[in-house]
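A.B. asks: any chance you could fold what I've pasted below:
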Amino acid sequence: MSRYRGPRVRIIRRLGELPGLTRKAARKRSNPPGQHGQAPRKPSEYAKRLEEKQKLRFNYGLSERQLLRYVRKARRVKGSTGQVLLQLLEMRLDNTVFRLGMAPTIPAARQLVGHGHIQVNGSTVYSPSYECRPGDQISVKPQDASRKLVAAYAEYPGLATLPTHLEFDKGKLAGKVTAVVERQCVALQVNELMIVEFYSRKG
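C.D. replies: As a prediction, this is how the structure comes out:
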C-alpha cells in the first residue's frame, strides 16, 4: 500500500490525534467515518492491533512496506522491539525537522527535505528517511528562499514542546541532535507492543 494522500481529517476522526499528520482538529461526532449512525461494535483484538499500526503508519507517513522494514530492523536491535521501532521512526530526518519546529507537519517536513532546503552537518540531504544520530547538526540551506520558508514555519511550529534530545536556535534556524529520543518524548499516543504483535505473524 502506498503512502496516504487523501483527506487527513477523515483519518484523525477514525484513529484519533496524529500530531505529525495534520494540525487540523476533527469535529466531535459520536460515530467514526463510514458508520452512518450505526452503533459501533466492540473491536476484535486484531482490529485493535491494526488500529495501532495504522496510527504509526499515517502519523509518520510510511507505506506498509516501509513500516514492515522498520519492524524487521527493530527486531535485530538489542532491547524492546517496540521502543526501538519508535526510536527509528522518531530519528528520521523528516520527523526531526518537524520536532525541531522547522515544519508544521511531517508531510511538510518531508517536502522541505525532498526539495533540498535542509542540510545535515553542512551537506544537503534529500532523503526524508535519513537516520539522524547524536551530534548531527540540522540547518537550513543558506539561500534566501529556503530561510524565508523555514522561518515562516518556525513561527508556528506543529508542537509547542521541544523534546529533550534536540536543541534549536530559532535565530539561526539550526538545530542539533544531542541524544537518541526517549520513549516519553514521543508525541504520538500509541501502544507499540500491539504493533509488534500485529507483525509477529508476518515474519
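A.B. asks: going by C-alpha atoms from here, please, whenever you check contacts or count neighbours.
C.D. replies: Noted.
A.B. asks: which residue ranges of this structure form helices?
C.D. replies: 8-15, 45-60, 64-75, 81-90, 93-100, 106-114, 144-154, 192-199 (DSSP state H).
A.B. asks: Serialize those helices to CSV and add fields for distance to Val181 and mean neighbour count.
C.D. replies: Putting those into CSV (distance: least, Cα to Cα, whole Å; neighbours: other Cα atoms under 10 Å) gives the following:
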stretch, distance to Val181, mean neighbour count
helix 8-15, 24, 18
helix 45-60, 15, 19
helix 64-75, 15, 16
helix 81-90, 6, 20
helix 93-100, 10, 27
helix 106-114, 17, 22
helix 144-154, 21, 16
helix 192-199, 15, 19
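A.B. asks: to Leu162, which of these lies closest?
C.D. replies: helix 93-100 (6.5 Å; Cα to Cα).
A.B. asks: what packs against the closest one?
C.D. replies: helix 106-114, strand 166-169 (3 or more Cα pairs under 8 Å, 6 or more residues apart in numbering; DSSP states H and E).
A.B. asks: before we go on, could you also do this sequence so I can check it against the first one:
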Amino acid sequence: MARDTGAACRRCRREGIKLFLKGDRCYSDKCSFERRAYAPGQHGQARFKKQSDYAGQLREKQKVKSMYGMLEGQFRQYFKKADQQKGVTGENLLIMLERRLDNAIFRMGFASSRNQARQLVRHKHILVNGKKVNIPSFQISVGDEISIKEKSRANPLINESLDAVERRGVPSWIEIDRAAYKSTIKAMPNREELTMPIQEQLIVELYSK
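C.D. replies: Prediction:
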C-alpha cells in the first residue's frame, strides 16, 4: 500500500502545528517542533506577508491528510462520499475519518499514534466483534466491540500506550475496559470532541473549485 514515508516532524513544522504523528515523543522535550517551530527548508524562518485564500485551503487539506496518514487519492474519495451524504459536508468528512479503525485504536489508547495503530491492524492484533480485521480504513459502527487479540496483550507498546492515554483523553463516544483490553463504540464520533484546530470548510472550498 502506498504511504507517505517523509519525516513526520517536517510535516508538523510545515503546517505550523503539532500533529502528534510520533506518539509520546510529541509530548516530550525531544519533539522537533518544540525546538524548531518554523517551516523546514532554506527559507523556513522567513516571514511571509498575507497568505492567499488558495494557499490557506491547500494547507488545511494537507494538515488533515497528514494527521490521519492519508494520500491524496484516498482522501479525495472520502470527500466525495462525505459530499454525497446528508448534512454538512465538512463535518461528514471528519466523522468518516474518525470512524476509521486505525483512528479508533489510537483514540482508545491501544496505540500511541495513528501510524502505530495501522501497524497493529495490519498485523492482525485487532478484533472487531470477535473477528480479525486487518483493514485500517474499516468503518466502525455503534455497538462494535474492538479488542486486542489475547496473544497480543503482553505487547509492551500496547501497554505503554494504555498507561499514557490519560494524557490526551478518551472521547465520550468510546467506553474502555482496560482489564479486558477492549472498547465499545457507544455513539458516533461528534465534531465537538475534535480538539485539533481544523477548519474543514476550507477543505470543502478547495474541492468545490
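A.B. asks: follow-up on the earlier one: which among the helices of the first structure is found nearest to Asn121 of the first structure?
C.D. replies: Distance to Asn121 of the first structure, taken as Cα to Cα, is lowest for helix 93-100 among those, at 12.3 Å.
A.B. asks: adding distance to Ala25 of the first structure, write the helices of the first structure out as a markdown table.
C.D. replies: Below are those laid out as a markdown table (distance: least, Cα to Cα, whole Å):
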| stretch | distance to Ala25 of the first structure |
| --- | --- |
| helix 8-15 | 7 |
| helix 45-60 | 14 |
| helix 64-75 | 25 |
| helix 81-90 | 23 |
| helix 93-100 | 18 |
| helix 106-114 | 16 |
| helix 144-154 | 19 |
| helix 192-199 | 24 |
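A.B. asks: compare the ones you listed and give me the one nearest Val186 of the first structure.
C.D. replies: When the helices of the first structure are compared (using Cα to Cα), the closest one is helix 81-90, at 7.4 Å.
A.B. asks: which residues of the second structure does that closest one align to?
C.D. replies: Mapped onto the second structure using TM-score structural alignment, helix 81-90 of the first structure spans residues 89-98.
A.B. asks: how far apart are that stretch and its match in the first structure?
C.D. replies: Stretch 89-98 of the second structure: mean distance to aligned residues in the first structure after superposition is 0.3 Å, counting by mean Cα distance after the TM-score superposition for the first structure.
A.B. asks: still on that earlier bit, CSV please, covering the helices and strands packed on helix 93-100 of the first structure and showing distance to Val150 of the first structure.
C.D. replies: As requested, those are arranged in CSV below (distance: least, Cα to Cα, whole Å):
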stretch, distance to Val150 of the first structure
helix 106-114, 8
strand 166-169, 13
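A.B. asks: before we move on, back to that, and the helices of the first structure: which comes nearest Gly34 of the first structure?
C.D. replies: Per Cα to Cα, nearest to Gly34 of the first structure of these: helix 8-15, 9.3 Å.
A.B. asks: and the contacts of that closest one?
C.D. replies: Leu18, Leu21, Thr22, Lys24, Ala25, Ala26, Arg27, Pro32, Pro33, Glu51, Gln54, Lys55 (Cα atoms under 8 Å, 6 or more residues apart in numbering).
A.B. asks: filter those to the buried ones?
C.D. replies: For the contacts of helix 8-15 of the first structure, a burial check counting by 16 or more other Cα atoms under 10 Å picks out Leu18, Leu21, Thr22, Pro32, Glu51, Gln54, Lys55.
A.B. asks: what is the nearest of those residues to Val177 of the first structure?
C.D. replies: Distances from Val177 of the first structure to those, taken by Cα to Cα, are shortest for Leu21, at 22.1 Å.
A.B. asks: sweet, I'm off.
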